[in-house]
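Student: Quick one, fold the following:
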Amino acid sequence: MDINIVLPVLAFLVLLVALAGVRVVNQVERGVVFRFGRAQPQIRQPGLRLLIPVVDQMRKVNVQIVTMPIPTQEGITRDNVSVKVDAVAYFRVQDPMRAAVEVQNYLFAVEQVAQTSLRSIIGKSELDDLLTNREELNKGLALMIDSPALGWGIHIDRVEIKDVQLPEAMKRSMSRQAEAERERRSRVIVADGELRAAQKLADASGIMSQTPGALQLRLLQTVVEVAAEKNSTLIMPLPVELLRFFDRALQAGAGIAPAGAAAGQTGPAGPATGAGLEAGPAGAAALAAGAGPAAGPAVEQSLVEEPSRERAER
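Tutor: Next up, the predicted model:
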């Protein structure tokens, strides 16, 4: 056989064998090589890798973070409430050799462990913890899943509870509880406002009692505020200062009564009686007592005629 023909054929066969042993490992993958069924300790990094044809077999393992939804699990909490809980787990392959050798299908294994751990968490927790204290539950759930996954070369980044489904009766009970709590808070706030308003009013009344003019100014301010609205009728009350003026006037008239009585004793009966009547009822009584019999009948007659005149006018 001509050597010029054999050499090209051999070169072509060697090229075919070399091409058959060429493998490409992506950036997000790591290659585990099995030589005659035995795993090689060296992990193939991303890039162009050359294997021995027929002898070596490579299994690629994805090292990206995997997002795995955990199916809804139904269970009974520690306080005997039936709930349905679903979650999501984030994990990645940390050791490709263990993930390829130690477990047949690490995705299925992690999913089953996550479901059993979620049911265990539901049974150990109370309803209030599932609704409000999810951070601690997420940490506990991630720890429960991570314990067996570490032997498979899997690292659990985080686990989060997505939703907690409650029975309709429990939802109605919780809504009534929330309404009662809101009602209690509103009543406490209203009562506290009334207490503070009463305290302020008591302080204001003490200040106004010390300064009588402040009450009159407050009355005028109220009148101005009411008069700003033209759709109302304003009834002006009698000022307190005016009543006090009349009171002082009556007291002053009662103090003049003895002088009128003395004048009635020395002068004529008619002028003395008139002065007594002008000084008020107290002065009239004093004049009647000091004028003697002459003034007495006149005062009595005037006292009798005044009611008669009032009835006639009515």
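Student: going forward, measure contacts between C-alpha atoms and count neighbours the same way
Tutor: Noted.
Student: If we go by neighbour counts, what in the one helix or strand Val33 maps to is buried?
Tutor: Assessed by DSSP states H and E, Val33 sits inside strand 29-35. In terms of neighbour count (16 or more other Cα atoms under 10 Å), strand 29-35 has its buried residues at Glu29, Arg30, Gly31, Val32, Val33.
Student: for it, the distance to its chain's centre please.
Tutor: The chain centre lies 57 Å from the centre of strand 29-35; the measure is Cα atoms, centre = their mean, to the nearest Å.
Student: One more, so I can put them side by side:
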Amino acid sequence: MSIRVVKEYERAVIFRLGRLLGAKGPGLFFIIPFIDSFVKVDLRIVTADVPEQRIITKDNVTVGVDAVVYYRVMDPIKAVTRIENYHYGVLMLAQTTLRDVIGQVDLDDLLTKRDEINKRLQDILDTLTDAWGIKVTAVTLKEVRLPENMLRAMAKQAEAERWRRARIIEAEAEKQAAELMAKAAEYYEKHPAALVLRELQTLIEVSKEKNLIVVTPRSSPIGEVLALAKAAAQSPPGQQAE
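Tutor: This is a model prediction of the structure:
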């Protein structure tokens, strides 16, 4: 009855007739039966699941936020003597701190700056639990639940933003095409033969569709070229060679 053993990751806080003697472990230690009592404390990292909290953000949007808190006992004597149930205390403190911090940020910051919010929550909890001998190692937001009407509004906003980008890209393309066409027009004005060659190339591309009839005015340069070609084809053999 006087021999006790605690594991490597445990400590035993011993009381003798109600007075604190200290912490023992790991390994073997002795107590006086019926006079000494002890409380076993686990020093491993504990995962505390913070249930979903309905919170109103700074811009008056109701969201549901849940989180996970990772902590460990650094001083087993403080964890036993300073607070009745340190696990329950950390959990309740995490809930109230989560509500306070989320209530001070906008919805956009809540969705885009999670790392900063996690760090802020960890610093606040670590400071408050230091007197209990608790070290908060990390705080992570698990999920942010939004109302259905807010989800639809955000979807419409994202769709409108994509349409805006598409129109801007299309306008930029039209601008670049217009600048290139203006340069091409200046070049064709200085070199009329290039314009005729371009018209011939266009006719060649159109002629690939055999069910189309292309009509060109005779007064145009390409019309004159086609007329000369037709006349050459209908002339006598001697004149064709000439």
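Student: Tell me the mean distance between the strand holding Val33 of the first structure and the second structure once they are aligned.
Tutor: Its matched residues in the second structure lie on average 2.1 Å from strand 29-35 of the first structure after superposition (mean Cα distance after the TM-score superposition for the first structure).
Student: okay, that strand sits on what stretch of the second structure?
Tutor: Using TM-score structural alignment, strand 29-35 of the first structure lines up with residues 10-16 of the second structure.
Student: what's the answer for stretch 59-72 of the first structure, then?
Tutor: Using TM-score structural alignment, stretch 59-72 of the first structure pairs with 39-52 in the second structure.
Student: Also stretch 192-210 of the first structure?
Tutor: Stretch 192-210 of the first structure maps onto residues 172-190 of the second structure, going by TM-score structural alignment.
Student: and that stretch, how far from the first structure on average?
Tutor: With mean Cα distance after the TM-score superposition for the first structure, stretch 172-190 of the second structure averages 1.3 Å from its match.
Student: can you tell me the helix or strand for Pro194 of the second structure?
Tutor: For the record, residue 194 of the second structure is Ala, not Pro. helix 192-207.
Student: Mind giving me the packing neighbours of that helix?
Tutor: Here helix 192-207 of the second structure touches helix 221-234, going by 3 or more Cα pairs under 8 Å, 6 or more residues apart in numbering; DSSP states H and E.
Student: List the first helix or strand encountered after the strand holding Val33 of the first structure toward the C-terminus.
Tutor: The helix or strand immediately downstream of strand 29-35 of the first structure is strand 38-44, counting by DSSP H and E.
Student: how far away is the counterpart of Pro167 of the first structure in the second structure from Gln95 of the second structure?
Tutor: Counting by TM-score structural alignment, Pro167 of the first structure lines up with Pro147 in the second structure. From Pro147 of the second structure across to Gln95 of the second structure, the span is 21 Å (Cα to Cα, to the nearest Å).
Student: Neighbour count: the two, which is higher?
Tutor: For Pro147 of the second structure and Gln95, the more surrounded residue by other Cα atoms under 10 Å is Gln95, and the numbers stand at 18 against 11.
Student: quick one: what's aligned to that one in the first structure?
Tutor: Under TM-score structural alignment, Gln95 of the second structure pairs with Gln115 in the first structure.
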